[in-house]
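K.L.:
build me a model:
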Amino acid sequence: MGDLAEEEQQLPLVGSLSSPDASEESIERTGTIWTAVAHIITGVIGAGVLSLAWSTAQLGWIAGPLCILAFAGVTVVSSTLLADCHRYPDSEFGHIRSRSYTQAVKFYLGEKSKRICAVLAQESLWGTGITYTITTATSIRAIQKSNCYHRKGHDAPCAYGITKYMLLYGAVEIVVSQIPDLHNMEWLSVIAAIMSFTYSFIGFGLGLATVIENGMIKGSLTGVPAANTADKLWLAFQALGDIAFAYPYAIILLEIQDTLKSPPPENKTMKKASMLAIFITTFFYLCCGCFGYAAFGNDTPGNLLTGFGFYEPYWLVDLANACIVLHLVGGYQIYCQPVYAFFERWFTQTYPNSLFVTRFFTFKLPSLPPLKVNLFRICFRTAYVVSTTAVAIVFPYFNQVLGVLGALNFWPLAIYFPVEMYFVQRKVSPWTRKWIVLRTFSIICLFVTIIGLIGSIEGLLSAKFG
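P.N.:
Next up is the predicted model:
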């Protein structure tokens, strides 16, 4: 039996301007370019990759691949601008680390912008948790259906619900959510990144094999035909929202960058990691999107690996979906840890004398490192996971939810705030060449966000009430 020790410990007030580096000595930063790449790939290659074949089908052979490449380019620009904003120049303290996205917005753009950003950021991260819950449950169900189709034939009525799988996934995430922070998640990100490579490669391989078996490349330059022009536009707009969801990771970039050791400077390491990770993900995105569309044409499913364009070999379909499940267990935590850190810091600063918030219990087991347990952490993180699971049960619509979340958060979080912070950080004067280029870039991305959001909301409402 282990013994339980009690200790009173206040969580560090990270991010306070009066003591910006109060907890620097207590944090051992050991991250490298490879751990950063693992974190990024875990966060980026997720539910979004599975919808890219469908998105390509809606846009056609010209616009589909071009949009994937365009969003890759936008993500490169966004991540480069944001990486330079990790350290904020301060006259009193030299350089202050921005250990979270919202903290960086506060330092550069002020309290009002920080509050707006905080709402959008928490909504984005919370929404990603919902999407990952839907995707994981759908993949578990797909394994059952794949085995059923293999035994009974492809026309068999193999119908299974997904609510119980969402509840199961939520229970697993409640346990995994007790990992303290990103500094303790390198091993989980590495496993998740390997899983993402595996199922992406399987999706690409199955698509290529189907194209070879068909003896032709399906699809057209304009994509899947629709009953009328309005319907075609709605679907194209939703496809843009889906692609927007698949790429940007600005909201977790600074948290990842804060795990990196220096020298070399963290921003240089982060830029290299971002370029490498985006190159890798874009390769898989194009392979899955293009070969999926080439294999199925107008019948391309919304989810490449769970929509049952592929039936055989059933064991390979099962393996791909199992990898999705394992990956999204880690991916969920990559997107939840910033939320946990934000609220736990706020409660610690607001209620510094509350034992419920600040007291830790250390549970010691033989041959294992001590396990520190905090009651507030257990309660808050459990409630958070329950909330994402509950909403996923109510709105289990994969493509539509992806589109809404991607379009809603793409411009403000991936474009607007990074550009505005970069202006302040580099003291870019209005109407200079750099200012005009970046401002035009921001306006174009705003337009894309608006049309993507309109189409995705229409698709979600049609799926729910149509």
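
K.L.:
C-alpha from now on. contacts and neighbour counts both.
P.N.:
OK.

K.L.:
residue contacts, residue 45?
P.N.:
196, 246-247, 281 (CA atoms under 8 Å, 6 or more residues apart in numbering).

K.L.:
repeat that for residue 163.
P.N.:
Per CA under 8 Å, 6+ apart, neighbours of residue 163: 137, 393.

K.L.:
go with 6 Å
P.N.:
With contacts defined as CA atoms under 6 Å, 6 or more residues apart in numbering, residue 163 has no neighbours.

K.L.:
number of residues surrounding residue 11?
P.N.:
Counted with other CA atoms under 10 Å, the neighbours of residue 11 add up to 17.

K.L.:
wait, is it part of a helix?
P.N.:
No: counting by DSSP: H, G, I helix; E, B strand; the rest coil, residue 11 is not part of a helix but coil.

K.L.:
look at residue 5 and say how many residues are nearby.
P.N.:
12.

K.L.:
now do the one 10 residues further on
P.N.:
Neighbour count for residue 15, taken as other CA under 10 Å: 21.

K.L.:
that one: what secondary structure?
P.N.:
Look at residue 15: counting by three-state DSSP, its state is coil.

K.L.:
this one next, for a side-by-side:
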Amino acid sequence: MAKEMQQQPSNTMYTERDPEGFENGATKNLDDDGRVKRTGTWLTASAHIITAVIGSGVLSLAWAMAQLGWLVGPVVLMAFSFITLFTSTLLADSYRSPDPVTGKRNYTYMDAVRANLGGRKVQLCGLAQYANLVGITIGYTITASISMVAVKRSNCFHKHGHNVRCHESNNPYMIIFAIIQIILSQIPNFHNLSWLSILAAIMSFGYSLIGLGLSIAKVVGGAHARTTLTGVTVGLEVTAAQKVWSTFQALGDIAFAYAFSTVLIEIQDTLKSSPAENKSMKTASFVGISTTTLFYVLCGCVGYAAFGNAAPGNFLTGFGFYEPFWLIDIANVFIAIHLIGAYQVFGQPIFSFVETRCNKKWPENKFVTREHAISIPFYGVYYLNFFRLVWRTIYVIFTAVVAMIFPFFNDFLGLLGAASFWPLTVYFPIEMHIARAKIRKYSCTWIWLKVLSWTCLVVSLVAAAGSVEGLIQSVRTYKPFQTKDTE
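P.N.:
As a prediction, this is how the structure comes out:
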């Protein structure tokens, strides 16, 4: 018979205390905050970061390079890499306050802002973070379905020829993706996601290497794609206005390709306290960002060399390659599996936020707080919470429905990158560092940090403008059963 239990207070509502952990008042199985001892290391954190960072964005980098050219493209990629690494080290020190090693834990990005800045900035951070997380989960639903459709279309092209218009609706595949996510969303919290993130990280390496290998083969095979120092040429390939908008959109795509600050604090909250969490997180950030930057530069530059200024928005699902069709199929299956894990990495903070708020507001409501212990063969005891089951199912269905209504890939990536890059990756980490380190106003350090922040704000604004323009054009030209990246 299933037992019932009331939840213990927790950042995710679902952390249970082990009764055997209490010996003579000691809590050997609990951390310093009374929660179940964290077991994450820099290695598992790196897997989370790679899962979050190496995503669908890597597939659009050849297109972004085509808009920027050999001169600006690699410089922009490296600039975003250095900025993200720098600000992630600042953000890692905000996990504990006031001292980054011995201070009180901040379980979420909002908690860190509340402890270091306070005021309206807490609400602004929450709005930026959770709106962006919702957007990313919608975007991943779209991208995963495009990859699933690409497998079927690849086989169609192989069977009937490359000139056949093998149309296929994305909607059934979005439904399949949503069903998988409904099941996986019952994973209680971020602490139980390590295995899924490691699998997803392996998948991301897999399809990145396949795309890179195919691009190298295309270049070595004698493909003579037209490339230039400044990217697509005004007057020959695009108009001046199109060049400006596509350049802005490319900045948004690259910004999106480095987006993981939205879940950095939540990832850091999975780390064990020895060595210090900020030290492990800085190591994980360095490993994760260095690894992804290497892949980005290779995929972006080699992809541009292979396709030139005509690079597709997604060189695997956009059919820059048709053969070998079985390898294209494997790559797209890898993408879909990776995005299944990435959806959870970005979705779990949303789940935790809503469930924690509801638990605090209705602590006596058994539907919200009660967990039912169910023994599952070969798994052990699973704690079923009906509120978690209903709410997370509704959320996944919501993201799938929005994705069906809004099936545009490249422009959506740019808009997500533009919306999150400045506030979450740059502004709040810098402001919290200034407040925590008590940096004197108008000092040299204060001035250059502010210059960096305002420069990144300008980049975010122009990237957002380019993405909105791209979305408008996509809406005007959209045809059912045909997404922009497959035209």
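
K.L.:
TM-score of the superposition?
P.N.:
TM-score for the superposed chains, counting by TM-score structural alignment, normalised by the length of the first structure: 0.95, backed by 457 aligned residues with a CA RMSD of 1.7 Å.

K.L.:
secondary structure for the contacts of residue 45 of the first structure - can I get that in a markdown table?
P.N.:
Output for these, formatted as a markdown table (three-state DSSP):
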| residue | secondary structure |
| --- | --- |
| 196 | helix |
| 246 | helix |
| 247 | coil |
| 281 | helix |
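
K.L.:
which of those residues sit farthest apart?
P.N.:
196 and 247 (14.2 Å; CA to CA).

K.L.:
about what we covered before: most neighbours, which of the contacts of residue 45 of the first structure?
P.N.:
residue 196 (30 neighbours).

K.L.:
contacting residues for that residue?
P.N.:
Contacts of residue 196 of the first structure by CA under 6 Å, 6+ apart are residue 327.

K.L.:
let's go with 7 Å and repeat that
P.N.:
45, 323-324, 327 (CA atoms under 7 Å, 6 or more residues apart in numbering).

K.L.:
ok, residue 327 of the second structure next?
P.N.:
Contacts of residue 327 of the second structure by CA under 7 Å, 6+ apart: none found.

K.L.:
so which helix or strand takes in the aligned residue in the first structure for it?
P.N.:
Using TM-score structural alignment, the partner of residue 327 of the second structure in the first structure is residue 316. Using DSSP states H and E, residue 316 of the first structure sits within helix 314-350.

K.L.:
again, but for residue 273 of the second structure
P.N.:
Residue-wise, residue 273 of the second structure maps onto no helix or strand under DSSP H and E.

K.L.:
any chance of the contacts of residue 45 of the first structure in CSV, plus distance to residue 21 of the first structure?
P.N.:
Converted to CSV, the contacts of residue 45 of the first structure look like this (distance: CA to CA, whole Å):
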residue, distance to residue 21 of the first structure
196, 35
246, 34
247, 32
281, 34
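
K.L.:
distance of the equivalent of residue 124 of the second structure over in the first structure from residue 453 of the first structure?
P.N.:
Using TM-score structural alignment as the criterion, the counterpart of residue 124 of the second structure in the first structure is residue 116. Relative to residue 453 of the first structure, residue 116 of the first structure is positioned 19 Å away (CA to CA, to the nearest Å).

K.L.:
between these two, which is the more surrounded one?
P.N.:
Higher neighbour count among residue 116 of the first structure and residue 453: residue 453, with 26 against 13, using other CA under 10 Å.
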